[in-house]
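Trainee: heads up, no residue letters with this:
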């Protein structure tokens, strides 16, 4: 398994970390209607839930980038490095979301997007 593939697996599971944070403590949590309960939350729980949604939204483009780079025999070291950059940016994104640092969150979101777009083009510089 390449580092980039391991990053795909890690990122596929990472939104569940945000979900766990959103439900941390389970105060009056209603598992029969979890989305309604989450929609009523505020503060860090609401931000963690929003981060979870954004983390899921970012997955298809990242997964496609890694697969396409692999199919095009892009330099593996470059793809691995960019995949690690994406993972680090998304971890920082979650931290910024929870801490309520919107400007920093946007900056790390853009950095993650740059990593993904760069993966798509990594075979062009081969």
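Mentor: Structure received. If you're wondering where the values come from, they're calculated on a predicted model, not measured in any experiment. Numbers count the residues shown, from 1 in each chain.
Trainee: Please count neighbours and contacts with C-alpha atoms only from this point.
Mentor: Noted.
Trainee: Could you identify the longest helix within this structure?
Mentor: Looking across the chain with DSSP state H, the single longest helix is helix 43-71.
Trainee: Spatially central residue for this structure, please.
Mentor: Nearest to the mean C-alpha position of the chain, counting by Cα atoms, centre = their mean, stands residue 55 at 3.9 Å.
Trainee: Which stretches in this protein count as helices?
Mentor: 3-22, 34-39, 43-71, 76-99, 102-120.
Trainee: What is the longest helix of the chain packed up against?
Mentor: Here helix 43-71 touches helix 3-22, helix 34-39, helix 76-99, helix 102-120, going by 3 or more Cα pairs under 8 Å, 6 or more residues apart in numbering; DSSP states H and E.
Trainee: Alongside the first one, take a look at this:
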């Protein structure tokens, strides 16, 4: 498997990192597993931001996965280009999560824009 394809797996797992942060900051306990989403309404601050970052991760990951797969299938781009763009996307997602958790809203939006640009770029280099 290529680096870019491994990055798809990483992108699928990153939202669960945010889930963990949201749960531990929201006081989630294993005994609450009968209704594991009940505590979401009571989240604020860090927990609420972690949950929002989680949702954003679930929203953007399918587009990233599609872009990487299309880039591989089209065969028009150098593999190293696809791999570098995929690693940069994962890096942007990690920075996005950090920015969300520490509440750097403007920087978070800029990092999000970079990530979206990388997704579009994967399609462009495939053309």
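Mentor: Everything's here; your move. Here the structure is a predicted model, which is why all the values come from computation and not from measurement.
Trainee: follow-up on the earlier one: most neighbours per residue, which of the helices and strands packed on helix 43-71 of the first structure?
Mentor: helix 76-99 (a mean of 20; mean count of other Cα atoms under 10 Å).
Trainee: which bit of the second structure covers it?
Mentor: Per TM-score structural alignment, the counterpart of helix 76-99 of the first structure in the second structure is residues 79-102.
Trainee: returning to what we had before: the longest helix of the first structure vs the second structure, average offset?
Mentor: By mean Cα distance after the TM-score superposition for the first structure, the fitted helix 43-71 of the first structure averages 0.5 Å away from its aligned residues in the second structure.
Trainee: and the angle from that helix to helix 76-99?
Mentor: Taking axes from the mean of the first three to the mean of the last three Cα atoms, to 10 degrees, helix 43-71 of the first structure and helix 76-99 form an angle of 170 degrees between their directions.
Trainee: just how off-centre is helix 43-71 of the first structure within its chain?
Mentor: Its chain's C-alpha centre and that of helix 43-71 of the first structure lie 4 Å apart, by Cα atoms, centre = their mean, to the nearest Å.
Trainee: still on that earlier bit, would CSV of the helices and strands packed on helix 43-71 of the first structure with distance to residue 63 of the first structure be doable?
Mentor: Listed next are those as CSV, based on distance: least, Cα to Cα, whole Å:
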stretch, distance to residue 63 of the first structure
helix 3-22, 6
helix 34-39, 26
helix 76-99, 10
helix 102-120, 9
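Trainee: on that earlier part again, nearest to residue 28 of the first structure, out of the helices of the first structure?
Mentor: Nearest to residue 28 of the first structure among the helices of the first structure is helix 34-39 (8.4 Å), distances taken as Cα to Cα.
Trainee: which strands and helices sit next to that closest one?
Mentor: Packing partners of helix 34-39 of the first structure (3+ Cα pairs under 8 Å, 6+ apart): helix 43-71.
Trainee: got the contact list for the equivalent of residue 63 of the second structure over in the first structure?
Mentor: Aligned by TM-score structural alignment, residue 63 of the second structure pairs with residue 61 of the first structure. For residue 61 of the first structure, the contact set (Cα atoms under 8 Å, 6 or more residues apart in numbering) comprises residue 116.
Trainee: again, but for residue 88 of the first structure
Mentor: By Cα under 8 Å, 6+ apart, the contact list for residue 88 of the first structure is empty.
Trainee: That concludes my questions; thank you for your assistance.
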